[in-house]
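Trainee: No letters, just coordinates:
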């Protein structure tokens, strides 16, 4: 029977690959509570990877899509509106399957792009892995939802602020940086916090979808299902996953709450928007 120290050394970094821990996962009667606790906790590394990069990249993409949708130019707002509608109107789980099927159809040798003086080869093999392909899906999905939040915030910016900007002679980039951008973030941030939480929870779908877990390297819920299949006891692994995600959710609320205070620092305290966790059961 392994000690907790041995379980930590053998399994905490095991989700990163076999070279970072035991070659095989624990099985049958050899599974201890510490094995489950540390291996599931280690799987959160991938949840943080998927969520962190998707939120970071999706934030900037969503800003551009929201501005395009808010634009009066049809060649900008129509494609942006269509993009948002498609990704908000279809289930994330289906998007995983669709993109995996599309990535598999790409030539394994890569796509060759002739440039005249040379040929550029884009390698496509990595797109069928969860670490790349599923990440792209998460980025596109959160971009669509976040863009809709930012678009609503753009429409809600007080006209008085825009008139004041015009009075001071602010135009173009200066107007956007000093007036539009801060107001958009301030108005959208509480809802955007919920989007970040929901996206983090959605990372548990990655290895339930078509994207394979290579060398038994998966995220927290992947290992929880593995332990349930081995022990036939769902009352240890699943509560552990829920507990870890509750802690992760509290950390997101705290971090985003600090940003929210920063965005609303100029307002009187009673008028400052507070972040409240409101889970989205239907998306």
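Mentor: Looks like it arrived, so ask away. Since we're looking at a predicted model, the values are computed, not measured. Numbering: from 1, shown residues only.
Trainee: From here on, just use CA atoms for contacts and neighbour counts.
Mentor: OK.
Trainee: Give me the next element, helix or strand, following the top helix by length along the chain.
Mentor: Ranked by number of residues, the top helix in the chain under DSSP state H is helix 33-70. Toward the C-terminus, helix 33-70 is succeeded by helix 74-89 as the next helix or strand (DSSP states H and E).
Trainee: ok, second structure coming up, stack it against the first:
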């Protein structure tokens, strides 16, 4: 099978398209590259959905933590403390155990006199359950970043907003939120990179791959077992992740320049990649 035929047969296998049976003998380098790249689609999906949901939730959580009302501030503090204080892998494990128990218990509720029986079995699938865990985790870390940036908003900007009659939601949307994003963006870029790297933990968690539609590490582990040579599939995974990381840095760099477009050139902060080895 040529490399072009391999791509046609296995390019979208992780999404359920193409050949259903994985190669078992005479595995070529091209097959490993194509199938691992196919599985990378799931890693990008995990990171993208969790990042989008976590961004908005983190913004709300940062505002709640900065609130003077204890009713808003304390739940936000505890949420951030719990998800930042516990390992991500343990969060995967506990969430999976909880999601497994839900279908056994069942979720029934009534709305406007109509009885509903909600199905919860999809929570145990990686495409949903893992995304929820990743979203909650990145929400906590991003909220801490946003909260620090929120407290660093120059007081002069807020006083100028008051002088122009901007209060409440209008002041937050036009002054506070853009300045908070500008200050937090370098650190938030690092969080986005870490979140993408953390998607590899989905393979080690209890969330199963549905119909063998696994992520990049799923296929790398399969090839390592079949060929007894881990020094080919795992470097391929590393190469893919490095390439996507460079893409994230470039994309977030463009957004960062957009956020800082009003500043003089010497005052524009350049992004520096600072990996967080311990979380």
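Mentor: Everything's here; your move. Remember, predicted model here, so these are calculated numbers, not experimental data.
Trainee: picking up where we left off before, how about the longest helix of structure 1, which residues are buried there?
Mentor: Across helix 33-70 of structure 1, burial judged by 16 or more other Cα atoms under 10 Å covers 34-47, 50-51, 54-55, 58-59, 61-70.
Trainee: Next one: the aligned residue in structure 2 for residue 168 of structure 1 from residue 174 of structure 2, what distance?
Mentor: Aligned counterpart of residue 168 of structure 1 in structure 2: residue 164 (TM-score structural alignment). Going from residue 164 of structure 2 to residue 174 of structure 2 by Cα to Cα, to the nearest Å gives 12 Å.
Trainee: so who does whatever residue of structure 2 lines up with residue 83 of structure 1 touch?
Mentor: Mapped onto structure 2 by TM-score structural alignment, residue 83 of structure 1 lines up with residue 79. By Cα atoms under 8 Å, 6 or more residues apart in numbering, residue 79 of structure 2 lies in contact with residue 140.
Trainee: how far away is residue 79 of structure 2 from residue 136 of structure 2?
Mentor: From residue 79 of structure 2 over to residue 136 of structure 2 (counting by Cα to Cα), the distance is 9 Å.
Trainee: for residue 209 of structure 2, same thing?
Mentor: 21 Å.
Trainee: Please identify which of the two sits among more neighbours.
Mentor: Neighbour count, other Cα atoms under 10 Å: between residue 209 of structure 2 and residue 136, residue 136 has more, with 21 against 16.
Trainee: Give the aligned equivalent of the more buried one in structure 1.
Mentor: Checking with TM-score structural alignment, residue 136 of structure 2 has residue 140 as its match.
Trainee: isn't that match right next to residue 87, touching?
Mentor: Yes - the pair residue 140 of structure 1 / residue 87 is scored as a contact, 7.5 Å apart, by Cα atoms under 8 Å.
Trainee: what sits against the aligned residue in structure 1 for residue 119 of structure 2?
Mentor: In structure 1, the residue matched to residue 119 of structure 2 (TM-score structural alignment) is residue 123. For residue 123 of structure 1, the contacting residues are 108-111, by Cα under 8 Å, 6+ apart.
Trainee: Map these onto structure 2 and name those still in contact.
Mentor: Checked against structure 2 using both residues aligned by TM-score structural alignment, their matches' Cα atoms under 8 Å, those keep these contacts: 110-111.
Trainee: Just the ones in helices from the contacts of residue 123 of structure 1, please.
Mentor: Using DSSP H, none of those sit in helices.
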